[in-house]
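**Q** Here is a sequence with its predicted model. Questions after.
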Amino acid sequence: MVTEAEFRGEIGKRAVRVANCSGAHGDPGFQMPRQLELGSVDFVTGDYLAEMNLAENATAYREGQHPGYEQTALDGLVESIDLIHKTGAKVVINGGSLNPAGLAEKCRELICSREYSLKLAYVSGDDLLEQVQNELKSGPDHIPDHLDATNAQVKLDHLTKSFVTDVEHRQLVSANAYLGARAIVKALKSGADIVICGRVADASPVIGAAWYWHSWSDTDYDRLAGALIAGHLIECSAYVTGANYTGFDELDMDALIDIGFPIAEIAHDGTCVISKHEKTKGLVSKDTVECQFLYELQGTAYLNSDVTALLDDVMIEQCSHNRVRVSGIRGQPPPSTTKLAIFYQGGFRSEFLLNATGYATDEKWDLYEAQIRYGVEQRGLQNQLDVLEFQRVGRPESNAPTQLRSTTYMRVFGQAAAKETLINLYKVIREYGMQHFSGAHRSLDLRTALPRPYVAYYPAIVPQDQLKESAIILHADGTVEKQIDAGHPPSYQDIPARKSYGPVSQIDMDSLGPTTTVCLGDVALGRSGDKGANINIGLFVRDEGAWSWFASFMTISRMTQLIGDDWSDDFFIERVEFPNIYAVHFVIYGILGRGVTSTARLDCLGKGFADFIRGRHVEVPLSILEHAKRFRFAQKKNVC
């Protein structure tokens, strides 16, 4: 085993190597020992929590039917404990979820069974359910502010507003604040080898590792901001090494099977190099890193409990094969508030899937929707349903050689406060079941049509100074050695107004010569994701020669046009540019309704939105298209 003195002897003398082993609760436990086996790392971090994880398990946990922590996190620790002891690498993960103390206890038992001297800690203070419940007993005036409430141009979904006005009758499921890295640093300074967290922000384990390693102060804002972006880049595991990559079709398929997970090498100045272990599959390129950089941003300022990262001048450069350097990040004090994810019982939902094949599909769906809407009106359900949508999924292939390639489906999606309302909706569907259009057929599984309870999402903010974040250091027997108050940031700044602007420099489009109609994806890569009720999307071209055209072309009005029939005047769009990486970034407010578990959209996390936009037809100058073709060919040479 590497001693603490030996470990600390390296601190600050070189970049810290932080490996990621998980980006969601589905990433298997064996990814943790892989990161320890395949090469030298100083830390292994893991992000096991999407916004819905805690809510999905909260009720079962409080009823004693779920352990509260993520099982794959425990699996990883079980499979890695010998390697942690042998290598001296430290582990910081948020797999504790609703019950970090419970996962810490399981880990303690594991350590004792091996008779290792590893020190264990966990972080507390994110669970604010009892506090929020008590505040809401006083009425809607005491509900925390919505995350987007400060933006006067954003129209909150009407169901979000109903939660605020009717909050006394809502049953809360969970309320967890997004913590920073302060308690993690306190635990590491106290000698912890393994730190178990609950709902810390996604990048906090990486920030904590770099902050501790380099002995930064809590006002080293440029350095902390750099670590924040390093954490942002690797916290989604394979998303930066080839997964969810819009340029995947340029690569050999074999390179994307069993992708290696990433490593961030974070220097003392906060700059980082993103890499992966040698001989693992996947790809770390300027493009894969840029795609992940643009994922789930909110513009040019990235807010975190410890620091505000300013991204305007970001630089992303290929150093060598599978090594990409990220620099240009500046930091400022954090905001005085942090995100608070509140989930509550939203009622019930159901969905019914029906298939249509071949000829006159549009007319078939017109008839079916008219039939069901008539039945809904006859039963007087229209005012009892919170949501009723008839979503047409796909279009039949012309002259399809198989029936499946000629088949599309309709998703009838309903939400209501009362279970009986959705039972009556299903009765309507059954009543008209034999009045169907020609060739209608359904799947054999009708369970999705039966009402199921769902939890709805209310993203809020909470003052950081109200939080009681702690690092709890454990003795080998499980008793508390000490509980360390994490404290609060030394200073705050007001949340900066979000930037939004048109093209910085507009060019004459006619000067670029003749155009042709192609998919936008033929010239631009990108990434999209969700932030509550909103979708963010970043799109970029690959060389400076195409940038002036692209920045001029991708306006707010263009994005509105590309959204097409999905556009609503209730939405609001912000636009910014990242000129050093040839990217334009948009936030579309309100497009996901209430977001996450309560949205009616099939793509509830907005992950497919970028590919929808890239699939739209646009007019592109032939000269720009030639640039794009050269880069697509060159990309094939960069894969292992």
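**A** Looks like it arrived, so ask away.

**Q** Could you use CA atoms for every contact and neighbour count after this?
**A** Noted.

**Q** and the spatially closest residue to S217 that is not a sequence neighbour, how many neighbours does it have?
**A** Taking CA to CA, 6 or more residues apart in numbering as the measure, S217 lies nearest to W211, with 7.8 Å between them; neighbours along the chain are not counted. Neighbour count for W211, taken as other CA atoms under 10 Å: 26.

**Q** before we move on, what SS does W211 have?
**A** When the structure is reduced to helix, strand and coil (DSSP: H, G, I helix; E, B strand; the rest coil), W211 reads as helix.

**Q** And it, how close does it get to M32?
**A** 22 Å (CA to CA, to the nearest Å).

**Q** Surely the residue nearest to S217 touches V185?
**A** Yes: look at W211 against V185 with CA atoms under 8 Å: they come within range, at 6.9 Å.

**Q** in which helix or strand would I find G545?
**A** With elements delineated by DSSP states H and E, G545 resides in helix 544-553, which encompasses its position.

**Q** chain center to the helix or strand following that helix: distance?
**A** From helix 544-553 onward toward the C-terminus, using DSSP H and E, the following helix or strand is helix 556-563. Mean C-alpha position of helix 556-563 versus that of the full chain (CA atoms, centre = their mean, to the nearest Å) differs by 23 Å.

**Q** Can you point out the buried residues in helix 556-563?
**A** I556, M559, T560, L562 (16 or more other CA atoms under 10 Å).

**Q** Have a look at the chain and report its longest strand.
**A** strand 337-357 (DSSP state E).

**Q** which strands and helices sit next to that strand?
**A** strand 172-177, strand 407-416, helix 419-431, strand 441-442, strand 452-463 (3 or more CA pairs under 8 Å, 6 or more residues apart in numbering; DSSP states H and E).

**Q** Please work out which of the ones you listed is packed deepest.
**A** For the helices and strands packed on strand 337-357, average neighbour numbers computed from mean count of other CA atoms under 10 Å are highest in strand 172-177, which has a mean of 24.

**Q** which other helices and strands contact the helix or strand following that strand?
**A** The element immediately downstream of strand 172-177 (helix or strand, assigned by DSSP H and E) is helix 182-189. Counting contacts by 3+ CA pairs under 8 Å, 6+ apart, helix 182-189 is packed against strand 120-124, strand 194-196, helix 204-214, strand 470-474, strand 480-485.

**Q** secondary structure element for L233?
**A** Here L233, judged by DSSP H and E, is contained in helix 221-234.

**Q** quick one: Y344 and A456 touch, right?
**A** Yes: between Y344 and A456 a contact is recorded at 5.4 Å, counting by CA under 8 Å.

**Q** which residues does the closest residue to N94 other than its chain neighbours contact?
**A** In this structure, N94 finds its nearest non-sequential neighbour in C197, 4.2 Å apart by CA to CA, 6+ apart. With contact set as CA atoms under 8 Å, 6 or more residues apart in numbering, C197 has these partners: V92, I93, N94, G95, G96, S97, P100, Y122, V123, S124.

**Q** Checking the fourth one next. Helix, strand or coil?
**A** So that's G95. Secondary structure of G95, per three-state DSSP, is coil.

**Q** Structure two is appended below for comparative analysis:
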Amino acid sequence: MTTKKRPVRIAGCSGAATDRRHAMAMLAANCANDHIDVITGDWMSEANMTSRATLKLAEGGDAYEPTFIESLEPALKYIAKYGIRIAVNAGASDTKRLHEVVTGMVKQQGLSLKVAWISGDEVLPAVKKAQRGRESSFENICTGEVLEDWKFKPIAAQAYLGGLGIAAAFERGADIVVCGRVSDASPVIGAAYWWHGWKRDQLLELANAFVAGHLIECSNYVAGGNFTGFKSLEMRGWDDIGYPIAEISSNGQAVITKSRGSGGEVSTQTCSSQLLYEIQGPWYYNSDVTAILDELWFEQLGTDRVALRGVKADLPPPTTKIGLTAAGGYQAEVHWFPCGLDIEAKTRMLETQVRKLLAPYSDKFTKLTFTTIGTAAENACNQDAATVDFRIFAQAPTAADLAPSKFLRPCIDPIMESYPGATPHLDLRLGFPKPIQEYYVTLLPQADVQHAVHLWDGSGIDISPPPKTKTFPAQQPSKASTRSTTSQSLGETTLGPLGWVVHARSGDKGSNCNVGFWVRHKDEYDWLRSLLSVDTVKHLLADEYKKGNKIDRFELPNMYAVHFLLHDHLDRGVSCSSSYDFLGKNVAEYLRSKHVDLPVKFLSRGKL
């Protein structure tokens, strides 16, 4: 490998299968004015990992993520023109087929780009072999359940691979590398490793690239998307928020910026927002390295330029995370729209009527919930403001258990006997059974993963597991509370929403939900960490707290942040959740809306 002197510029063009499709072509076409060396993108989530695995088993069509093709096709001519490298996480359950499709597209456009693909993420045979040999109980890292007790039969298992396969493909001359399930940050790790000619024992460099990869993996998030300071972005252009670029030096130092002329911003605050998203504690694991986050901080270097500081490094763990998919049954739902006065009594009446009609069939249901979404405003200025959504939701093992005669019809049949104004949603498609997938998160030894690179000429490269690893305690460091010596001298307080002063960010990892809180000013931090104990968060969650569930807490003092991990808070994860907030993103917004005693001196600086 040849070490290159200047930093590598790596852009993140996608954070999900539903991200805007234009970014890759936009970044590539503008390369002469805003240089990019590598474009990375993530099209994978637990939702399409499970659905594509199910599709593959049913032989229902190509099981890669098709929205990636929509992004790549218009970008190919610019990728070839400017010599840009591409590394993406889009193969889902059929990376080989995706490689064939991309190769065909390249030939169709008359280009000479070399396309490689990564295998090794599909590990169901390794899991079954380890089960037969009693080598592991495969404990669920979210719930503590063991795989033998899981009531579903796995149909697929995917490991989260590191970035060294991508690096090896680039070193052999690949222009495009398509992956199935590498970790979200692995394309950035692989690109930086290749560019700078790093070695496996350069842990600090790898850790910095890992965290930089986490910052840009979700495209617009680090440039102002999903940011609790979003109101300040309106004058900066929030109609087209920009895509991030990580500039990573040979020593691992990273600067985060964004595409020129785009909306949004890159600031210490937007970087804090993205950093706190999806982490599980101060130890942040990847197959190639462990990043230690407890002393991390950000430095604003200039407009839309933020430096990553304080990252520490340790050896990677001997295991990697894997996700198992199983057919989970079926679900259906019906919506009614009570309006005006007596909402509680109206919904109670309807629920009583529906339950009676469902009684002959509901013993087959695995879940049946009745939920009022929203609050009807008093003396509302329009009818919509006085209306709520009453949701009836059910899951069952088979489609027959949720046949229209057994769910949909009993849910809408009370229309003539029910509350005043009784009106169901007339689009009844949600009331028909649709398949769902269960998802189980556990660990597999990296030595059991057959990580490999497949080149355009039919040759391959095996990627060995890390030669040195470290076994970390299963429990991340956690401190339930902190006593502050300054919180008693903050002066007058007033009752108001936490979010007037405090930023927050939350998200899902399986059935776990993480929530990070941070403040803008140093003198606000002692108040924040004193206020937000585990017990306080339980109190603020109120009815949302699932009694007995563990909550971990750790502090990031250089970021003025406190982070919480709510174990098993979500209903089994995005692929089968019964919750409206199936990604856990609104847990932070709910908690920011809760009232606490706020120091008046902080409010004088302006509400968020």
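**A** Thanks, I have it. Just so it is clear, the structure is predicted and the values come from calculations on it, not from any experiment.

**Q** Any chance of the helices and strands packed on helix 182-189 of the first structure in TSV with distance to I84 of the first structure as columns?
**A** Listed next are these as TSV, based on distance: least, CA to CA, whole Å:
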stretch	distance to I84 of the first structure
strand 120-124	12
strand 194-196	9
helix 204-214	15
strand 470-474	18
strand 480-485	22
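
**Q** residues making contact with the longest helix seen in the second structure?
**A** In the second structure, ranked by residue count with DSSP state H as the criterion, the top helix is helix 343-358. Where contact means CA under 8 Å, 6+ apart, the residues beyond helix 343-358 of the second structure that reach it are 338, 370, 372, 376, 390, 406-407, 410-412, 414, 418-420.

**Q** Need the max-distance pair from the residues you listed.
**A** The two members of those with the most space between them (CA to CA) are A376 and K406, at 30.7 Å.

**Q** one step back: what is the helix holding G545 of the first structure packed up against?
**A** Under the contact criterion of 3+ CA pairs under 8 Å, 6+ apart, the helices and strands touching helix 544-553 of the first structure comprise helix 622-635.

**Q** what separates the alignment partner in the first structure of E205 of the second structure from Q332 of the first structure, distance-wise?
**A** With TM-score structural alignment defining the correspondence, E205 of the second structure maps onto R223 in the first structure. Here R223 of the first structure is placed at a distance of 10 Å from Q332 of the first structure (CA to CA).

**Q** Neighbour count: those two, which is higher?
**A** Higher neighbour count among R223 of the first structure and Q332: R223, with 27 against 21, using other CA under 10 Å.

**Q** ok, that one - contacts?
**A** Residues near R223 of the first structure by CA under 8 Å, 6+ apart: W216, H268, D269, G270, T271, R330, G331.

**Q** Recalculate using a threshold of 10 Å.
**A** Residues in contact with R223 of the first structure (CA atoms under 10 Å, 6 or more residues apart in numbering) are 207, 210-211, 214, 216-217, 266-271, 307, 309, 329-331.

**Q** Drop anything exposed from those.
**A** In these, burial by neighbour count holds for 207, 210-211, 214, 216, 266-271, 307, 309, 329-331, counting by 16+ other CA under 10 Å.

**Q** in stretch 510-521 of the second structure, what counts as buried?
**A** G510, S511, N512, C513, N514, V515, G516, F517, W518, V519, R520.

**Q** What is the three-state secondary structure of K81 of the second structure?
**A** Secondary structure, three-state DSSP: K81 of the second structure is helix.

**Q** got it, and G76 of the first structure?
**A** helix.

**Q** Can you find the partner of it in the second structure?
**A** Under the alignment defined by TM-score structural alignment, G76 of the first structure corresponds to S71 in the second structure.

**Q** now do V41 of the first structure
**A** In the second structure, V41 of the first structure lands on I36 (TM-score structural alignment).

**Q** Which neighbours do Y344 and A456 of the first structure have in common?
**A** Taking CA under 10 Å, 6+ apart as the contact definition, Y344 of the first structure and A456 share the neighbouring residues A55, F163, L172, V173.

**Q** Of these, which is the nearest to R62 of the first structure?
**A** Proximity of the shared contacts of Y344 and A456 of the first structure to R62 of the first structure (CA to CA) peaks at V173, which lies at 9.6 Å.

**Q** Excluding chain neighbours, what is closest to the closest one?
**A** Here the residue nearest V173 of the first structure, using CA to CA, 6+ apart, is Y344, at 4.9 Å.

**Q** What is the equivalent residue in the second structure for the one you found?
**A** Matched to the second structure by TM-score structural alignment, Y344 of the first structure sits across from A326.

**Q** OK, contacts around its match?
**A** With contacts taken as CA under 10 Å, 6+ apart, A326 of the second structure has the following neighbours: 50-51, 53-54, 151-157, 436-440.

**Q** equivalent range in the second structure for the helix holding G545 of the first structure?
**A** Matched against the second structure by TM-score structural alignment, helix 544-553 of the first structure falls on residues 522-531.

**Q** how much does the matching stretch stray from the first structure?
**A** Once fitted to the first structure, stretch 522-531 of the second structure is off its aligned match by 0.9 Å on average (mean CA distance after the TM-score superposition for the first structure).

**Q** swap in stretch 97-104 of the second structure?
**A** Averaged out, stretch 97-104 of the second structure is 2.0 Å away (mean CA distance after the TM-score superposition for the first structure).

**Q** Endpoints of stretch 165-183 of the first structure, how far apart?
**A** 36 Å.

**Q** same question, stretch 139-151 of the second structure
**A** The stretch stretch 139-151 of the second structure measures 14 Å between its terminal residues, going by CA to CA.

**Q** cool, and stretch 88-105 of the first structure?
**A** Distance across stretch 88-105 of the first structure, first residue to last, is 21 Å (CA to CA).

**Q** same check, this time on stretch 167-175 of the second structure
**A** Between the opening and closing residues of stretch 167-175 of the second structure there is a gap of 11 Å (CA to CA).

**Q** need the contact list for the closest residue to G120 of the second structure other than its chain neighbours.
**A** Taking CA to CA, 6+ apart as the measure, G120 of the second structure lies nearest to H451, with 4.2 Å between them; neighbours along the chain are not counted. With contacts defined as CA under 10 Å, 6+ apart, the neighbours of H451 of the second structure are 118-122, 159, 161-162, 164-165, 461-465.

**Q** which of these are buried?
**A** For the contacts of H451 of the second structure, a neighbour count by 16+ other CA under 10 Å gives the buried set as I118, S119, G120, D121, E122, A159, L161, G162, L164, G165, I463, P465.

**Q** P497 of the second structure matches what in the first structure?
**A** The criterion is TM-score structural alignment: under it, P497 of the second structure has C519 as its aligned partner in the first structure.
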